[in-house]
Structure formats: C-alpha cells, structure tokens
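>>> quick one: sequence plus predicted model below, questions after.
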Amino acid sequence: MAEYPFKYGNTQYNFKIERGELLHLLKPRPAVPIADVHQKCIEALENPIGTLPLRQIISPGENVLLIVSDITRAWIRTNQFLVHIINYLNGLSIPDQDISVLIALGTHRPSTEEEKKQIVGEEIYNRIAIYDHDCFDPGQLENLGTSSAGTPIQIHKRVVAADRVILTGGIVFHLFAGFGGGAKGIVPGVAGLETIQHNHRLTFYEGESAGLNPDACSNKIEGNPMRQDITEICRRVNPDFLFNAVLDAEGNFIEFVAGDFEAAWLKGCNTIRQLYGIEVKEKADLIIASAGGYPKDINLYQSVKTMDNCIFGGKEDSVILLLAECRDGLGADEFLEWFQYDTLEKMEAALKRNFTVPGYAAYKAAYVAKYRKLVLLSSLEDEVVGRLGFIPARSMEEAISLAYSLAGEQPKITLMPYGANTLPILA
C-alpha cells in the first residue's frame, strides 16, 4: 500500500489510503529551475513582451521608481532579482540616487527596517532609498479620477511623479483576482484605502445578501470584475515596465516575464496554469490536503487559499481534511472578529460597509464551513477551530478517523499535498 507524504509545518505526515478509491494525486507539473538568475534577468529585460526594451524607454536624467512586494510575499524572493534590475539601470547611466523603491503594502502594516532589508537585499538597502506605501495617509495619495466600475482612483504620489515606473512581483493563482502579480502591484499595492475597498467589493454582487460573484475567482481573468477594474486602473497609471517571477512549489525560479504590465503578465499566468492547474476527471467525496508546510501554513489566514482550491476539487457537502500547522495562530488580529456575524449574509453586509482582506478571508473560511465539512489538523485551540465552523483534530489518526466517518464507507478521494499551489480544474 503506497504512502503519500504531506507537509505540516517543518515536519511531515505519511498517509495511506485504507479504503475508498483514489481519484487523483494532484502535484505541480515538473519544471526546470533557472540555473543562472542574473543571465535570465538580463534576457527578460532585453527581450520584453509587448513593449520596447528598457534601454529604449529610460533616458539618463530620469528618475526611476521600482514597486516591490511586501514581506508577506517574501516567497517571491525579490532580493534575488532586484539587484540585477538596478545594476542594469546603472548600466543605462541611471545612478543610484535617481532610483527609489516603493514597497506595495496595500492595507498591510508598515515594514520594519529589518524587513525592508530582507525584501530588497542588504546591498540594495544600503544603496537605494526605500519607502513604504501607506494607504491610510491621504497626504501620500494623488486622485486620478474614477474607473468605469465607479472605483475612485487614488495612487501614491511617488508613482504619479516618477518619470519611469517599473512593477515587480510574483505570479500565482489568486482566490479572487484570478492571479497574483501584474497590475496588483498598483491595486491594491500602492492605492488608497478607498480605492482598495471599492475594488475588492466587486467580488460580491451588488445588493443586499446578493452573495459572491463567482467570476471573481482563481484562474479567471476575462469577465472577472475585480481583475478588470485593477487592469483598467493600472492602464490609467500606465507603468512603463513590468518584471514578474514564476516559482515552483519549492521556491525555485522557473521563469521571468518582462515588458508590458498586462501582456508579459499573461504569459506568466499561462505558465502558472501549466504548472499548477491540474485537470480532474470528477469531483471527490473526500479531499486530503496540505497547505504545503511552512511558511504556507504559518497561520490560518494563509491557509484559506488551500481551502479555496479544495472547493474546486470536491462535491458540495464533501469532506476536506486539511493539514495546516498555523504556528502563528489565525494570522490577522481581526480575523476572528468577523465571526461575530453568525451568517454569511451578515458577514457580507459588514464587508460591503468596510471591506478588508482579512475580512474577506474570514468570509471564505465561513463559506467553506457552510458548504463543506472541514476537519482541521492544526496547533490551534479546539474552541477557536469550532468557532470557525471547522472540526478540530489533535493527531493525524484522529483526523483520518473523523474524515472517513463523515465521508462514508467507500469515498472517492483526491490528495492535494501542495494545496496552496495546485488548482483542480474539472475536465
């Protein structure tokens, strides 16, 4: 009988299927990691998609602003490629004093100095001016009108004032924007709170208790109202260049895409689909999933993405057994507060009044609890897990026993050992 390894924090559990039918074992497709990061960075910069090479865009004497992801996206390993972009700019006669970096915090907390150093790397930290975006400070924002969806466009003044803007980031499936990376560096990255909240409300239908808009989901770009609004706003801002990374499940660089913020990003999205979009022939009665170990299961907030991916692979009212250590607890101070609302409708109404990303993650968790039976093996206290609507387990043996008791005698089973990355796509 085969054993299947599942990561949990920094450890691992091995699982055997003792009864039932194995439908699918979902793993990322193999890819060859980039051997020479510097060389591939230069190749991407000099062979862009949908726009001219940087050397034909930027002129000496212009000031250049690079937008980078914050510490919550440390998996992108910005510090491994940013130095090559900045050195390349130096080679175009753009000195360090004409280059600055803006950390795209969205609604996240400010960066510490140590985190800034970690994000950009020690060398760049000591060479280049590094700034945090603050969506709550009106003095940092410039008004650029309104999008066709009615979103007020408030963008960090440094972005508007810069002669040239380069977006950086990483591409993954995103549970409501379709994919991460690309224009998300602008919205929510360097946008004002009002912009972010209005844009994120597009994940719901308009009207009281209207529910989630199913088009605002992972792997969907065309027809996704939130993503279309982000793209329109980014086109209004008109950044000059994009550099995005695609990584494998182990954190190795697979591809760099560069050029027009949308055209280059779309190429990276297709790579993500090829790596992580796994076709399934039918939906399961029981999904056994791991977020992928630390840091993907560092807290429950980060583990919601795995729950969302599991929804696509299971039948309605099916069972999910999720391994997520959650060593840092829930991951957002406000997360549990959203469960004061005892129905999805009440939570939706509160989100429409005051949208926050942790609130949306809480909504998604509550949504999973309503439409699936989720057994959670974690370090969270049983009382907290129960309040979220999940079934707590203290050991793998207990978790398996609970899952089987809920799924029936001969369940059809899908295994997702890389649940944060892999997305089941029904054939």
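Everything's here; your move.

>>> switch to C-alpha atoms for all contacts and neighbour counts from now on
Noted.

>>> roughly how far apart are the closest residue to residue 143 other than its chain neighbours and residue 130?
Using Cα to Cα, 6 or more residues apart in numbering and skipping residues adjacent in sequence, the residue nearest residue 143 is residue 154, 4.6 Å away. To residue 130, residue 154 is 21 Å away according to Cα to Cα, to the nearest Å.

>>> try this one next to it:
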Amino acid sequence: MIVDIKYGKDEIQKTEIPDKNLIGIFYPKDVTCGSPDEVINESIDNPIGYDSLDEFLNGGEDIVFIVNDGTRPTPTAKVLDALSKRMDLRKARYIIATGNHRDMTPEEYDFVFGKHYDELKDRIICHNAKESECVYLGNSKNGTPMEINRVAVDSDRLVIITSVEPHYFAGYTGGRKSFLPGVASFRTIEANHRLAMRPEAQALALDGNPVHEDMMDALEQVKGKKIFSIQIVMDRHQSIYKCASGDLNGAFKTAVGWAEEVFCVPIPEKADMVISVAPYPMDVDLYQSQKALDNGKWALKEGGKIVMVSKCREGIGHETFLQQLSSSKDPKIVLENLNKEYKLGYHKAAKMAEIATWADIWAVTGLDKKLMSDANMTPFDTVDDAVKEALKENKDAKIIILMDGSVTIPMVN
C-alpha cells in the first residue's frame, strides 16, 4: 500500500508499506461539523453560567482578551467575526498567550486576527515571559510562584478564546492554560513545567496532575474577576466541531468531553513501529514536535521503533533541552542528569529520554543528522527509508501510522 504522509505545509512523502504489515492509519475521529458561524454564535448566545455576553460586558471599563499564538490552530479570527456583531472590538485590548514562545510572525498575526488585524493592531500586546510586567499572586500548593501579566490581572473583564485538545503533560489544552502558562512569567512557567517531570503529568490526566493543579490554583487567586471563555474543539480537518462559552471551568469541562470524542482513538493492538506525524503548524520546531512522540508511545510495543515525522521548520526551539538529550548515549544517564536540576525545557528532554529507555526513536526532519544522532534519535531522509530499514530488521513488523500524532491519543481496545 502506498501511503501519503504530510510533511511541512505543502509537501507529501510517499511511503510503501506491505498490507500484511500495516495495522492501520489512524486520525482523530471523524465527527459531524455544522456551520462554523452557527456553532460559534449559538454557543456565545447560550453561555454557561452567564445570562448573556451583554450581561457579562455590562459595566466593563477594562476589557482584556487572551488569545492563543499562531502555533495553535485555534480559529480566533472566526470568533472575533462573531463578537464584532455584538461589541466594539476596539474597546478591548488583546494579549497573545505566548507562554515562553517567541513573538508571532506577520503571517501568524494575520492568521490569528484575520480581517480585524489592521483595526486592532494598536490594541495588541504580545506577552513576553521575561519582560512583561507580572503580578505575584502567591504560591500554588505545589510551591510554584504564580506571577501573571499585570494587564490580565488588572482587567475588570477577561475574555479567553482558546481551543481544547489533549496535552501530553497538562492533560488538556484550553481553559485555565491561557492564564498559566499563557500569560505567566518565565519563573512561573519554569516552576510549573518542572512538575511535568512527575509521572502524574500525562495526556488526559486532570485529577492528581500537578501541572493542572497549578493552573487551577492561579485562577483561584482571581476568582472574583469576571471571566468569559470561548473554548473550541476542532476536528481532524481543523474544522470547528463544538464550542463552549461562558464560565471558564464549566465551559472547559464541557469541551473536554467533546475533545475525548475526537482525539481518543481506539486501536486494535500495539505495534512494533509507530509513525507519528507532527503536521503543520505543530511542526514548527523539535521542541513542539515532541508531542507527536509522547502521544505515539501509547501505541508502541516495548522494544519497538517510533518515528517522529516533522519538518521542524524553525529548528530546535530550545537549545537547553537538546543539550540535555545529547549529554549521554545512555538515556538512563540523561534522566539521572535531568533529575539533578531543572531548567525550562528539561521536561521535554525527560519525556523523550524516558521513551528511549524502552524503545528506539527514529526521526524524519529537516534538522542536521549529526545533531539528531547526538540526541539519541536515528535520522532518516524519508519515512520510506525508515520503513524499509525496519522491515529489513523484522520482515513481520506491525506498523501503525498516526497522521496527526500531536493530538491523537491511541487507546488499545
């Protein structure tokens, strides 16, 4: 069977896999989507926990929106289209929830704000974790110092536009994640992400997940603030499936249920080889593409091979995590080194090194091959080359392909 695998924004890699070896090609589940405008409008008009958006906005003197950056597929522009019929968008300010990501490119600003960008660009603030003024809200129960962008903390009306899908250590994206780490200080993000080293910090896990607990603790510090959220669940084609609006936690809980419908995918058995694709725009760099590895591991047999497919358009992402991955050829020693101290990015290295203790990590990327080899990943020019090598070693190897590995959670029936 010839399989077309997306690579980068527009490229395709053709891969031949014998039918007897292929367990299956898996995507997030197909669901029925209605008109995007109707889904969003109906949600905003029937908010959870509020009588109406008008009632929420009434009396607001300092309205602040928190929106996702351009590395997320959130259809913010569509939501702004709907909101523009209900309010004057220029009466608000807009913070880009970059977390510790870089500022957005011009193309990404156009993607996030759409036709509203020219009108709103003087109202937009791009959060900078190291430079933006943040307010200390106390320590979380896990000991994380909670420092949040002053613009968000001082607002009297906060509107959060985000999307919800599984996240490899926060359980799920969306909701509370826009606040912390979205507009948190570097010190806060680093302390929060250190908790990702704990085994309780996994995809789908909320109860007992210390990373999630930090996010909820931060919201508790501003529980008197009026917050209206618009949380979208996308399907595998990046179409809008569902939208939950209103109270942040109520909308988040509703959206999590819908996200499970889409992204938790049954598989018949684990495979000897898992090809996990980080599709555009999740292929921005190695740091972000790691999510495809972490999700793919749930479909892999011990001793198997996992192939991350990602162009890594902008390179590594964080040098610190790559340096740690390259600190030893023995992934167990890498893990020992990581446990001695923590810097932001080490959690990514820990998640990758943990996989490398029980499986082989292969990679098809646009990165330097020696760099990848030094980081305990075997580089290949194409997916087809990797498949041929795997079948040379084991002609009966069973193969699974996750076409959207960054958000697909495979679950054995």
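Received, thanks. If you're wondering where the values come from, they're calculated on a predicted model, not measured in any experiment.

>>> can you give me the TM-score here?
TM-score for the superposed chains, counting by TM-score structural alignment, normalised by the length of the second structure: 0.89, backed by 405 aligned residues with a Cα RMSD of 2.5 Å.

>>> looking at residue 154 and residue 130 of the first structure, which one has more neighbours?
More crowded of residue 154 of the first structure and residue 130, by other Cα atoms under 10 Å: residue 154, with 24 against 20.

>>> surely the more buried one is within a strand?
Yes. Assessed with DSSP: H, G, I helix; E, B strand; the rest coil, residue 154 of the first structure lies in a strand.

>>> show me where the stretch 251-400 of the second structure has strands.
With DSSP state E, counting those that start in this stretch as the criterion, the stretch 251-400 of the second structure has strands at 264-267, 271-277, 300-309, 360-364, 378-379, 399-402.

>>> out of those, which comes closest to residue 409 of the second structure?
strand 264-267 (4.8 Å; Cα to Cα).

>>> which elements pack onto the closest one?
strand 409-412 (3 or more Cα pairs under 8 Å, 6 or more residues apart in numbering; DSSP states H and E).

>>> in the first structure, what range does the strand it packs on match?
Strand 409-412 of the second structure corresponds to residues 423-426 in the first structure, going by TM-score structural alignment.

>>> quick one: contacts for residue 341 of the first structure?
residue 347 (Cα atoms under 8 Å, 6 or more residues apart in numbering).

>>> map it across to the second structure for me.
In the second structure, the residue paired with residue 341 of the first structure according to TM-score structural alignment is residue 327.

>>> next: residue 307 of the first structure.
Aligned partner of residue 307 of the first structure by TM-score structural alignment: residue 293.

>>> its match: what's it in contact with?
Neighbours of residue 293 of the second structure in contact, by Cα under 8 Å, 6+ apart: 276, 306-308, 352, 405-406.

>>> 7 Å instead?
Neighbouring residues of residue 293 of the second structure by Cα atoms under 7 Å, 6 or more residues apart in numbering: 276, 308.

>>> still on that earlier bit, what does the match of strand 409-412 of the second structure contact?
If you take Cα under 7 Å, 6+ apart as the criterion, stretch 423-426 of the first structure is touched by 276-282, 309, 312-313.

>>> if you rank those by neighbours, which is first?
Counting neighbours by other Cα under 10 Å, the top entry in the contacts of stretch 423-426 of the first structure is residue 313, with 30 neighbours.

>>> and that residue, how far is that from residue 272 of the first structure?
Residue 313 of the first structure is 18 Å from residue 272 of the first structure, where distance means Cα to Cα.

>>> check residue 88 of the first structure too.
27 Å.

>>> who has more neighbours out of the two?
residue 272 (25 against 17).

>>> the aligned partner of that one in the second structure and residue 137 of the second structure: what is the separation?
Residue 272 of the first structure maps onto residue 259 in the second structure, with residues paired by TM-score structural alignment. In this view, residue 259 of the second structure and residue 137 of the second structure are 31 Å apart by Cα to Cα.

>>> then residue 17 of the second structure?
Separation of residue 17 of the second structure from residue 137 of the second structure (Cα to Cα) stands at 54 Å.

>>> max-length helix in the second structure?
Secondary structure assigned by DSSP state H gives helix 248-263 as the longest helix of the second structure.

>>> mean deviation, that helix versus the first structure?
By mean Cα distance after the TM-score superposition for the first structure, the fitted helix 248-263 of the second structure averages 1.4 Å away from its aligned residues in the first structure.

>>> can I get the strands of the stretch 251-400 of the second structure in JSON lines with distance to residue 25 of the second structure?
Listed next are these as JSON lines, based on distance: least, Cα to Cα, whole Å:
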{"stretch": "strand 264-267", "distance to residue 25 of the second structure": "10"}
{"stretch": "strand 271-277", "distance to residue 25 of the second structure": "9"}
{"stretch": "strand 300-309", "distance to residue 25 of the second structure": "14"}
{"stretch": "strand 360-364", "distance to residue 25 of the second structure": "18"}
{"stretch": "strand 378-379", "distance to residue 25 of the second structure": "22"}
{"stretch": "strand 399-402", "distance to residue 25 of the second structure": "5"}
